[in-house]
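Participant: after the sequence you'll find the predicted model.
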Amino acid sequence: MSNKPSIPKGTRDFGPQEVVKRNYIFDLIRKAFTRFGFQPIETPSFENSETLMGKYGEEGDRLIFKILNSGDFLRKVTDEELNSRNAASLTPKISEKALRYDLTVPFARFVVQHRNDIDFPFKRYQIQPVWRADRPQKGRFREFYQCDADVVGSQSLWQEVEFVQLYDAVFTNLRLRNTTIKLNNRKILSGIAEVIGAEDKLIDFTVALDKLDKIGEEKVKEEMLAKGISEDAISKVQPLFNVTGTASEKIKTLKSLLSTSEIGMKGIEELEFIVKSIDKLKLKSAKLEIDVTLARGLNYYTGAIFEVGAPPEVKMGSIGGGGRYDDLTGIFGLKDMSGVGISFGLDRIYLVMDELGLFPETVLETTKAMFVNFGEKEAMYAIRSMSALREEGIAVDLYPDSAKMGKQMGYADKRGIPYVILAGESEVKSKTYTLKNMKTGEQKTLDIDQLVSELK
């Protein structure tokens, strides 16, 4: 007996209804990107390893899927290297390519490679899958889509303000109310590390701090201690763990803590500009909140950082995030090219909307009507009529076999097709159609023009 087929952990198959719902989200996000002036690009699903490695920090590097070289991938490996079982030295010799971890680093590579063909500032959006060798759990997959928008070639903070508005516009269109856009600034985190005497531990500090919501205060402190951050330094940062209040109150706390740090005060200034601008512009669905512990453990962020939380009634991780990076393209040789971008987590947004029942019923109506098959002559009549209906933009289908009426009706019902068209011998003779509403049972006899009008 053959083994039952399966798929890798952290990946999923999508049936017709799931794909239709996902496309609904894609379409609304894509329309918002276009309205905000972004242009589409696409990059390969895999990149040269050197493009990706070292760009996401130590933890990120471990989660990159490496691709074995084609052919005899062990031909460059000595017996000594093979027996050493040293993955760090062995991997570059057997793998030269890797699946992309996100869309931002490939975008930076794209900008540098095509810089002579790009008009700056360059606003791009990209909707493609990414892969991470993460531990699968609810809302966390090894293959998932990212929907990114970035601007490179401008240091203006108005871009950050627009990204907050973009988040709000998308969540309003998706009817996702009560989302929270968390905002912080990496300069503030650098300032905190400076005033507590842990400048040389900035990465360890931010990676640990970023886990506060997931593992709690005590576990974060334990991780900081394990990374060599002193108890004295941790005690100085204690006010951050429990800071509450309005945006202005949190900024006041930060100013007090960072008064001696030039870079920290610069971060606060940038934070204030974004918050005050959004206060004047107002948001429709989302709320903007300062989160002084938000770190987002990616090394390339240098300014504002964003993270979007799902509505409180759904237990889910972040459904979006992003930030400012002042020199991401510098890693590929193009210096001083500031950029800022955000990402929408399609898969988590889907799960949230599904749990809250936010998909419109009309989304699933991929086929508007189905012709019942009464036999060869009637099927030809139906096929000719379907051509006319499809030219009018109406999605119609014909049951392929001349089966019992009950079976055909049951099929239409299971498919969620709202109308069935009966075109039997009498309808063929009179050049009419009997349209049945599957929900109400109501039937109407119509000519082709009336049928088009009714189904439209």
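Facilitator: Arrived safely, thanks for sending.

Participant: contacts, neighbours, all on C-alpha from now
Facilitator: Noted.

Participant: quick one: the strands in the stretch 151-300 of the chain, in order.
Facilitator: Here the stretch 151-300 of the chain has its strands, by DSSP state E, counting those that start in this stretch, at 180-185, 287-290.

Participant: report all helices and strands that the next helix or strand after the shortest one contacts.
Facilitator: Going back to what we said before, that points to strand 287-290. Per DSSP states H and E, strand 287-290 leads on to strand 304-309 as the next helix or strand towards the C-terminus. Where contact means 3 or more C-alpha pairs under 8 Å, 6 or more residues apart in numbering; DSSP states H and E, strand 304-309 is packed against strand 180-185, helix 262-281, strand 318-325.

Participant: switch the strands of the stretch 151-300 of the chain over to TSV; also include mean neighbour count.
Facilitator: Converted to TSV, the strands of the stretch 151-300 of the chain look like this (neighbours: other C-alpha atoms under 10 Å):
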stretch	mean neighbour count
strand 180-185	24
strand 287-290	20
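
Participant: for those strands, which one sits closest to E42?
Facilitator: Each of the strands of the stretch 151-300 of the chain has some distance to E42 by C-alpha to C-alpha; the shortest is strand 180-185, at 26.9 Å.

Participant: who touches R62 in this structure?
Facilitator: R62 makes contact with A133 under the criterion C-alpha atoms under 8 Å, 6 or more residues apart in numbering.

Participant: below is an additional structure, to be compared with the one above:
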Amino acid sequence: MKPSIPKGTRDFLPHEVRRRNYIFDVIRKHFRRFGYQPIETPVMENLSTLTGKYGEEGDKLLFKVLNNGDFLRKANEQDLANRDSNKVVSQISKRGLRYDLTVPFARYVVMHQNDLSFPFKRYAIMPVWRADRPQKGRYQEFYQCDADVVGSDSLLYEAELTQLLDGVFAELGLSVVIRLNNRKILAGLAEIAGLGDRMMDMTIAIDKLDKIGADGVRKELEERGANAGAVDTVMQFLGVTDLEKVAPLLADSPVGMQGIEELRTVFDTVRQHTVSNRVEFDVTLARGLNYYTGCIYEVAVDTDVHTDVKMGSIAGGGRYADLTSIFGMKDTPGVGISFGAERIYDVLEEIDGFPADTAQDLDVLVLGLDEDSLAHGFGLVTRLRRAGHHADLYPKTTKLQKMMKYADQRNAPRVLIIGSQEVASGQYSLKTMATGEQTKVSEAELMALLG
């Protein structure tokens, strides 16, 4: 059998895992710095938990898990005969792989509300699954790195999350544009365009602007039943780039003006403190998930700095007024962000942005030239490891050239060569691989050198 893996998934080589861990470590450090606490949720959730939370498009991308055992036993024979896949799926599948980390978090909060202190700030770094068409920067299995706070409607958290986004990307050495909008502004647009009952149709179309262009959005709005006047109003609105120029257009919409005021507060708070990246208003930002109700975020690579990078959003998020109410816990507002680790990895790789030390997982590789030296080397490596150093031992004696090739393949920065003379004298040959320089060191000197 020819080995293979499902489309949209990937294997990772050791150097790729180290680079991914570098990204996770930076993000985790900032999550903890801002006071977020770690939680974990199951890979699978009940489909009743997941469906209806991600909009029409999102529900189509859910991975369903077949029921255990004879899963067709409870399927309706007539539905099977009619090949009614929607009805059959609901009968043979009660669980699904998580689509994101936010909806499971809302379920978690409701189930554990008596064990939590509110406002509750959590982070999670875990994989999610979406049955999307694989392409560059888009996979069916990928990691999300989320930070959310529930139990407060304070706009200080919107400003805080903006700072968190900025801090992570600054440390990663990646220049980005942090774009903000507010779903209430979009609700106001739907209201003045006469699309109040079709807001989701409107936001789904707007959310595709960067993929299908203005003509594509116009066509999709028309296909979703918007009349010419409504389409013209939406398209004119999308051409405004200044928050203060949007305000007069929404003067007759109370909900739209509330969105304007909320964004003003967030921008005013953020601007009182230094940020490393651009933070901008973007009226075209829609984020087509059903549960967002207030401020929404999207982060993209700053192509003015990284001119050759072509990548979609690499982080995003937003406020949800009452996501937990669908699980029976009302009046629990929240706001959160999510980093797209896979896309961040691809961008850092493209711009050669990973630190050099992510290529290494060893401090030193020890080579024994004969059996006695190999046994001596095993004892030395044991002491190095107990001292906290990353040390390894080539497991047998062979040609030095072959062992040095292995050292190169392992990206070992230093190689310690032990022969009978080194064992007798206690002075080992230490080679620095980058320069080829070779010196004699004692065990104590080696320990001090490794730090």
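Facilitator: Sure, I can see it. As the structure is a computational prediction, the values presented were derived from the model and not from experiment.

Participant: mind checking the helices and strands packed on strand 304-309 of the first structure for the one nearest to I203 of the first structure?
Facilitator: I203 of the first structure sits nearest to strand 180-185 of all those, at 14.3 Å, using C-alpha to C-alpha.

Participant: so where is that closest one in the second structure?
Facilitator: Counting by TM-score structural alignment, strand 180-185 of the first structure falls onto residues 177-182 of the second structure.

Participant: over to stretch 143-156 of the first structure?
Facilitator: Under TM-score structural alignment, the match for stretch 143-156 of the first structure is residues 141-154.

Participant: how far does the match of strand 180-185 of the first structure sit from the chain's center?
Facilitator: 17 Å (C-alpha atoms, centre = their mean, to the nearest Å).

Participant: in the stretch 51-200 of the first structure, which spans are helices?
Facilitator: Secondary structure of the stretch 51-200 of the first structure (DSSP state H, counting those that start in this stretch): helices at 57-62, 79-84, 87-94, 104-113, 158-173, 186-195.

Participant: now check the first structure for the residue matching F339 of the second structure.
Facilitator: F339 of the second structure maps onto F344 in the first structure, with residues paired by TM-score structural alignment.

Participant: residues near A87 of the first structure, how many?
Facilitator: 10 (other C-alpha atoms under 10 Å).

Participant: ok, it to L294 of the first structure distance?
Facilitator: As judged by C-alpha to C-alpha, to the nearest Å, A87 of the first structure and L294 of the first structure stand 32 Å apart.

Participant: with I448 of the first structure instead?
Facilitator: 61 Å.

Participant: compare those two (neighbour count), which wins?
Facilitator: The residue with more neighbours, out of I448 of the first structure and L294, is L294; 23 against 14, by other C-alpha under 10 Å.

Participant: check contacts around the closest residue to that one other than its chain neighbours.
Facilitator: Distance criterion C-alpha to C-alpha, 6 or more residues apart in numbering; nearest residue to L294 of the first structure, sequence neighbours excluded, is D210 at 5.6 Å. Residues counted as contacts of D210 of the first structure (C-alpha under 8 Å, 6+ apart) are 293-297.

Participant: quick one: the helices of the stretch 51-200 of the first structure as TSV, columns for distance to E307 of the first structure too.
Facilitator: Formatted as TSV, these follow (distance: least, C-alpha to C-alpha, whole Å):
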stretch	distance to E307 of the first structure
helix 57-62	18
helix 79-84	42
helix 87-94	32
helix 104-113	16
helix 158-173	10
helix 186-195	13
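
Participant: highest mean neighbour count out of those?
Facilitator: helix 186-195 (a mean of 25; mean count of other C-alpha atoms under 10 Å).
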